[in-house]
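In: prediction below, plus the sequence it came from.
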Amino acid sequence: MFRDAAKEVRYHPGRIIATLVAIAISIGFMAAVSVFITTQQDAMGKGMALTTSRADIVVHINQGKRGVTGQQITEAIAKVPGVQLAERSSGNYLPIGSETRTVHTQAFVVPDERFRWAPLAEGAWPTAANQIALSSQLAERLGVRVGDSVDVGGQPLTVSGTTDDAPSIFFQVAYLSGTAFEAAAREQVNYADWLVDVDGDPAATLDQVRSAVAPLVVGPDEQSYAGEDGKNLEISTGKDAQSASVKEVTGEFDVMKYMLWAFSAIAALVGLIIIANTFTILLAQRRRQIGLLRAVGATGSQVRRRFLAEAVLLGTLGSALGLVLGTGMAWAGATFTKATYWGLSFPWTELAVEFALGILLTVLAAILPALRATRVAPLEALQPVATSEQQRRASVVRAIICGAFVLVGAGLAWYSLDAPVGDGVSVLRGPIVSALLGAILIAIGVLFGAVLFIPTVLRLMGKVFGLFGATPRLAAINTVRNPKRAAATASALILACGLIITLQVGSATAEKTVLKEIANTYPVDVTVAANGFGSTEKDAQTGISQQNLDKLESVGNVTARATMSGGAVTSTDAVHVSTVVALDPQMRRITDVVPSSLGDDRVLLPKQYKAGTKVTLKGNGQTVTLTGTPSKALEGGMAVVSPDTMRNLVAKPSPQLVWMKMADLEDMGTTMTQLDRMSQNGEVWVSGSAMNAFMIKRVLNILMMITTGLLGVAVLIALIGVSNTLGLSVIERSRESALLRALGMQKGSLRVMLLVEALMLGLAGVLVGTLAGAFFGWLGIRSVLRQASIEAPMQFGINWPMTLGLIAIAVLSASLASVLPGRRAASATPTEALAEE
């Protein structure tokens, strides 16, 4: 059987290309996920383990005893016999900025030469408090060279050298002297690693180091942070510490791997549908061959075994090609993330499972077409055109079952709109579970019931295309001649496009709803306040310096600014007010939630206070009692009073508050860099809705780009099915096409007819998928907001550029899918095709 299958593949390679492509893309996606994630895991694990790579022993302490210093621990380790050198390894994340950009960097105290894991590329290691060394990659990103200055925690440091650290898009590395690190880090780190160099076998020295350090570590009877594993002291050899780092990173990547495998499963499901259609084409091409085999005595089971052997062979070839394709895709991704510095890592077990899965999917996809083909009577199979399959109609049973799925799913979706939420309500009864189950049932009903409505959709589309002439009308008729195969092709597109639109609508709706709620809750785009909100009289008198006001004037992407002056006060009741500013007409340029005037007996308070709250304020030797009005525009301990009241309470007013209105929330990158630098320096306090809105938009946009790209693989596989369906249509209608040619139809018109058929099949799947996806996206976000008890009004949104782009890609791809079948149909000689019996 396998010998005959191999001959068939060798003598007719054109027949199997479409099948191989569908299998290769499906398995290639899975292999790419496995190889890329494994490579990234190893790269990040090895990168994180670099700090301990030159140490013989690593001592990790979560917390020392009260009063025990790091120096005492270092000295205790150094006294152990055989220890040549003990050093504390300190590191923290710091923002490092140049004139063009700021990068959050993993900064370390320069280790002793014995423990340095990266060599110098240029210059020297930092020794003074005003020096810093950067990895070559970080220096390139910042656009600086040796001798230039960078900003670290508000302090200018000179770049003394660059290093050859392992490249990565996730971690950038810098080195400072101990003095510079302590000044820049500011935050006290409650854990540390000690690197130990020993003379001899590290394993033999472990117990001695543990005995020396244990008395300095917090015991179980003292209240302290004990680490996630409950251990305050962990001692291991350098090799074991590196292995532990790799395992820790591996666990963190598992969630991403499972998510990507979910996308792989979707691509495989679409591929299964397309491979089944492709095998139908293969068998249709060999219809007369099957009839001859049956006529000379071959049984149906013998013919089926031969075809299944071909399926195994095609699955093997396609899966092997998929592994090669997946490795190439993984290499491209790992090159982008710089993980190829460590080389590709291959999870052989996963790849073996994926290889076997490719063969299994191919065999499963081939079973039903093989059964149908071999059950046809020999004389019927010898006819050039199949008739029995074309005349089958969707059964009443299918309509009842699919209708039941849709009705039950719709009921669950309706229930999710008012499902109970809150404490004491089971998650299973909540809106998310109900909406998810409802969406799944509706999707099953739509996909398996496609044969019931896709012909109707195609007929309606045919009326539109038919307006453009006889050729499009003939194409419209052809698309519904085999409803079952047309529905199968459209179903693959419905599934792939529906998932993409679900994510797009869900993301756009969530973004629009959340941004609307943020704008309502925080009506001021950017608030810049004097650091400390005037918590002391000195701070309030200083306010925002003129230098910082000048910096704020240079901040881009701003359409309006309002600067308010005031000073420090004290409040004598439950309302906390530390700074007051005078109401200014400029405020109305930023937001209309601020009144145009304010009485001397009134005060605007942050939104958490109730209307009518009495507030007693003291300042400048004066005491006033005011009636409060809550304002969404205020945060923290700020309050707004009339100009006269402010002058009574503050002797020397100074700028305390600046409001800014942004021109474009999509273009906040440079603005955030400028404000973040001022905030990091401790000069001002920055808040406002624009920051949150920008981060939300950026995260959602990145998420959508990634998920759309991943699901695009499923769309690609589905569009291959359009080409396969047209190929089968050309085979079945060879005599008809020849007759049309004999009656005068030109080759170009025949190609146009197939082009219109491809466009109709593609658009039918995309349009149904878009409508279903829009509903599922809206339903999903609605249920998530209700489950989270967020009462914000729903703002339905759709990402029009991406949605229209998807439709355009589908139309273009469907047009390309018609090229090869069109050439085949047009190249057939009418006399030869009509001569077939």
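Out: Looks like it came in fine. Treat the numbers as computed from the prediction; the structure is a model and nothing was measured.
In: from here on, just use CA atoms for contacts and neighbour counts.
Out: Fine.
In: ranges for the strands of the stretch 201-350 of the chain?
Out: Taking DSSP state E, counting those that start in this stretch, the strands of the stretch 201-350 of the chain run over residues 233-237.
In: so what's the gap between stretch 110-124 and the chain middle?
Out: 36 Å (Cα atoms, centre = their mean, to the nearest Å).
In: so what's Ala334 closest to, chain neighbours aside?
Out: Leaving out its chain neighbours, the residue that sits closest to Ala334 by Cα to Cα, 6 or more residues apart in numbering is Thr340, at 5.5 Å.
In: quick one: that neighbour and Ala332, what's the gap?
Out: Thr340 sits 9 Å away from Ala332, going by Cα to Cα, to the nearest Å.
In: cool, Val526 as well?
Out: Separation of Val526 from Ala332 (Cα to Cα): 40 Å.
In: cool, Ser395 as well?
Out: 48 Å.
In: hang on, the earlier thing: which neighbours do Thr340 and Ala332 share?
Out: Between them, Thr340 and Ala332 share no contacting residue under Cα atoms under 8 Å, 6 or more residues apart in numbering.
In: what segments of the stretch 401-550 of the chain are strands?
Out: 526-530.
In: got a list of what Ala366 touches?
Out: Here Ala366 is in contact with 275-276, 279, 307-308, 311 (criterion: Cα under 8 Å, 6+ apart).
In: take the one below as the second:
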Amino acid sequence: MLRTALRNVFAHKARLLMTMLAVLLGVAFVSGTLVFTSTISDAFHKSSEKGYANVDVSIRQDGSDAPEGRDSLSTLDQRTLDKAADLPGAKSATGVVSGFAALSDKDGKLVGDGFSSQGANYYGGRDGKGSDPRYPMKDGAAPRAPGQIALDAKTAERTGYQVGDTVRMSVNGPVRTEKVTGIFTTDDGNVAAGGTLVLFDNATAQKLFAKPGEYTEISMRADQGVSQTELKKQAAGILPSGTEAVTGKKLADEESKQIEQGMSGMKTSLLAFAGIALFVGIFIIANTFTMLVAQRTKELALLRAVGASRRQVTRSVLIEALVVGAVAGLAGMAAGVGIGAGLRSLVGRMGTMPDGPLVVEPSTVVVSLVVGVVVTVLAAWLPARRAAKIPPVAAMGSVHAPSTTRSLIVRNTIGALLSAAGAALVLAATEMDDGKAPMGGGAALLLIGVFVLTPLLSRPLIAAAAPVLRLFQVSGKLARQNAVRNPRRTAATASALMVGLTLITGLTVIAGGVQQAIEKMASGSLKADYTVSMANFTPLSPEVEKELSRSDEVTATSPLRNARSKIDGDTEYLTGVNGSTIAQLTSIDFTAGGWSGVSSGKQAVVDEDTAKERGWKPGSRFEVTYQDGEKGRFSVAGVYHGNQMIKGIMVDNKAVTPHLTKVADMQVLAKTKGGATDEVKETLEKQLGNNPAVLVQDKKDISDGIAQMINILLNMLYGLLAMAVIVAVLGVINTLAMSVFERGQEIGMLRAIGLDRRGIKRMVRLESLVISLFGGVLGIGLGVFFGWAAGELISGSLETYSLVLPWGRMGVFLALAALVGVLAALWPARRAARLNMLEAIKTE
């Protein structure tokens, strides 16, 4: 039986090629994802180790909550730094201070990705005249005075800046003009990932990112013969309250762990799409082995007649699957290594990852082989069982035994129960506060139920195409009959395409609704023509609002300023606004009261949720404790309907600003004389010095920004889901090829009685088109249902959400399904047309 199974594998190379391709693609995606993420993790881990090569122990804040009345736990000042340098086991100690610093290129655009645009201090020792071992100078000299900076070598290479050039940059809003005095090399992970690093002299960096004389961290080098653990013990004796000493190894491990956590989402997403491709491949594998078993009915029955047991027949089919899975797994693993190398090269060219070798871990090889073998064997198990049930007498009967009525009734009953349970669970989840898990389970049940019911659904849906198929006369009629002749085969083929289009359509429906909801929210909440914020949404300098107010175009402004406080022992953030102008800049729906009295600095407006939680209404009084320990008292002037853009407790800035350690704005709202026009926007940007770090956006810009992010995400998802569609194409080709092989005599007879080659090709193409459109219609229908259901969940937290049906894109998806059918039929149709009619007729 083993020799028989192996002989069958090699005897049906062409038949199994499509199955192997389906498994290969899915496995390649899995192994490629594992290779790519392992390579990136290893590269960043080694970069982290290099970045902390000059750090044996670091003193930093321990991250616990500050006590009431204190804005920060402690300060790391020059005195602490001197104590650290004087420790017996310390070779040197360096004060560290850093923060956001946006650099403009020669065209005035922001360099880096915004979030990794960093600034730091160049620490030249106690006298400021020494060198900083963290940043060896490649060219020029270190910054020693205000107005001087040094750039990392990669940023200098990208921008073309050289020593002596003048650059424009920003830290928190206002434009700064600095002179490049040096270019340095660094192993900083942010720079390796495509970010920028700008160095200032020590005093300037402290002024920009902390306070004069203070540091955010102190790093130490151990003397020769002193371990990191020993130096850490020595540092414990000089720690200010609220700080901790950690070893350089722990810092490197923490950064590596953060990188791995940050990549886990991407890794999970990629593996999920690989799983989808494999799930679609299961239909093809099961379909292929079902057809192979049907074609070998006589052969398997003869084996049973000469003494083979049912277990031996089942085992022979599973051995075939095992061989196919192992070969496909090996090929998929090799292809995956190539995919991983390609992705690594692509990302490396974009300058967003450090250099490092390609990493193929043993676990990747094992997972690839196991996935390939397990998926193939599981998919072949049912056909193997079916093969074992073939009675010996079938050796004398027909080649193809149709499904019994009883088996179809059982299948339809199971499918109906699964579909009903899944639909009921999805509908119930839409009414739950947190129905994500039930909805996911219901969606899976419904999808499986529809798959089980697909043979039943195929007849009426394909019959609906009969009027169109009649236009193609005999070829159209034969195509319709062939499509419903074996409903199980048609179902398995169409289901592969259905799964991919269900996901694509569902995601598109959700994205369209979210985009429209945000547009409604932006237009409904704001009267302001423009919002001004930092490019990476870090705090904005109050100077920006003052500069905007000086413009002749601006009629009203209001900075939005966050202030942490405590109310009844709970931490609560107050939003400071300009009480006299905020009514002109926002359009919020008050359920009681209004803005009147807020400008006095003694009244506040609160959103409905906060008011309900605390039992407030207009006239209610409450007390707050600010960061500096001072107390304030407010009365509620109004209660409004909040949303994701505007919510919380809002008071006048004059009440909160005196209690802030460092005054900064989240954003600034501005209203202009001429409204939102390109000319006015250009005027405002010019007023702010054409600052690349500052975003000036009108409502359309906000909406377009969200739409752009959604479209980028959707395009990525489309690209990943294309894998499932490619596998589905292979499934249609496989089905048609098998169908042509099975119907060789029939096709020969059709040719003999007058149907020409063109008619044969048209018949196969129409059959493929009908099956593909059947899968497309099911997929789009299910996708719309799932998109609606997910939208009902989203609407609970995003009130402006409403169902948006993307008719244009759904039309494209249906056209894509039709294209799949046309392309998949090219080779089978050509093969059918080339059959020799006499040889086909006499074939047993």
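Out: Yep, it's here. A quick note: this is a predicted structure, and the numbers were derived from the prediction, not measured.
In: ok, Val526 and Ala332 of structure 1, which is more surrounded?
Out: Val526 (22 against 15; other Cα atoms under 10 Å).
In: what does the more buried one align to in structure 2?
Out: Correspondence of Val526 of structure 1 to structure 2, assessed by TM-score structural alignment: Tyr530.
In: and the longest strand anywhere in structure 2, what does it pack against?
Out: When structure 2 is parsed with DSSP state E, its longest strand is strand 554-567. Where contact means 3 or more Cα pairs under 8 Å, 6 or more residues apart in numbering; DSSP states H and E, strand 554-567 of structure 2 is packed against helix 542-549, strand 570-577, helix 582-585, strand 621-626, strand 667-672.
In: what residues of the fourth one count as buried?
Out: For strand 621-626 of structure 2, the buried set under the neighbour-count rule, 16 or more other Cα atoms under 10 Å, comprises 622, 624-626.
In: now, the most widely separated pair of those residues?
Out: Phe622 and Tyr626 (13.1 Å; Cα to Cα).
In: for the stretch 351-500 of structure 1, what spans make up the helices?
Out: For the stretch 351-500 of structure 1, the helices defined by DSSP state H, counting those that start in this stretch cover 378-381, 396-417, 431-448, 450-465, 470-479, 483-521.
In: for these, give me a markdown table that also has distance to Thr250 of structure 1 and mean neighbour count.
Out: Shown next, in a markdown table, are those (distance: least, Cα to Cα, whole Å; neighbours: other Cα atoms under 10 Å):
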| stretch | distance to Thr250 of structure 1 | mean neighbour count |
| --- | --- | --- |
| helix 378-381 | 56 | 18 |
| helix 396-417 | 37 | 18 |
| helix 431-448 | 30 | 22 |
| helix 450-465 | 42 | 19 |
| helix 470-479 | 50 | 20 |
| helix 483-521 | 27 | 25 |
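In: could I get the contacts of Ala366 of structure 1 as JSON lines with neighbour count?
Out: As requested, these are exported to JSON lines (neighbours: other Cα atoms under 10 Å):
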{"residue": "Ile275", "neighbour count": "30"}
{"residue": "Ala276", "neighbour count": "24"}
{"residue": "Phe279", "neighbour count": "26"}
{"residue": "Phe307", "neighbour count": "26"}
{"residue": "Leu308", "neighbour count": "22"}
{"residue": "Ala311", "neighbour count": "25"}
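In: ok, so of these, who is nearest Ala835 of structure 1?
Out: Closest to Ala835 of structure 1, out of all of the contacts of Ala366 of structure 1 and judged by Cα to Cα, is Phe279, at 26.5 Å.
In: what does the closest one align to in structure 2?
Out: In structure 2, Phe279 of structure 1 lands on Phe289 (TM-score structural alignment).
In: what do you get for Ala475 of structure 1?
Out: Per TM-score structural alignment, Ala475 of structure 1 is aligned with Ala479.
In: what's the closest non-adjacent residue to that match?
Out: Glu767 is the one closest to Ala479 of structure 2 (Cα to Cα, 6+ apart), at 4.5 Å.
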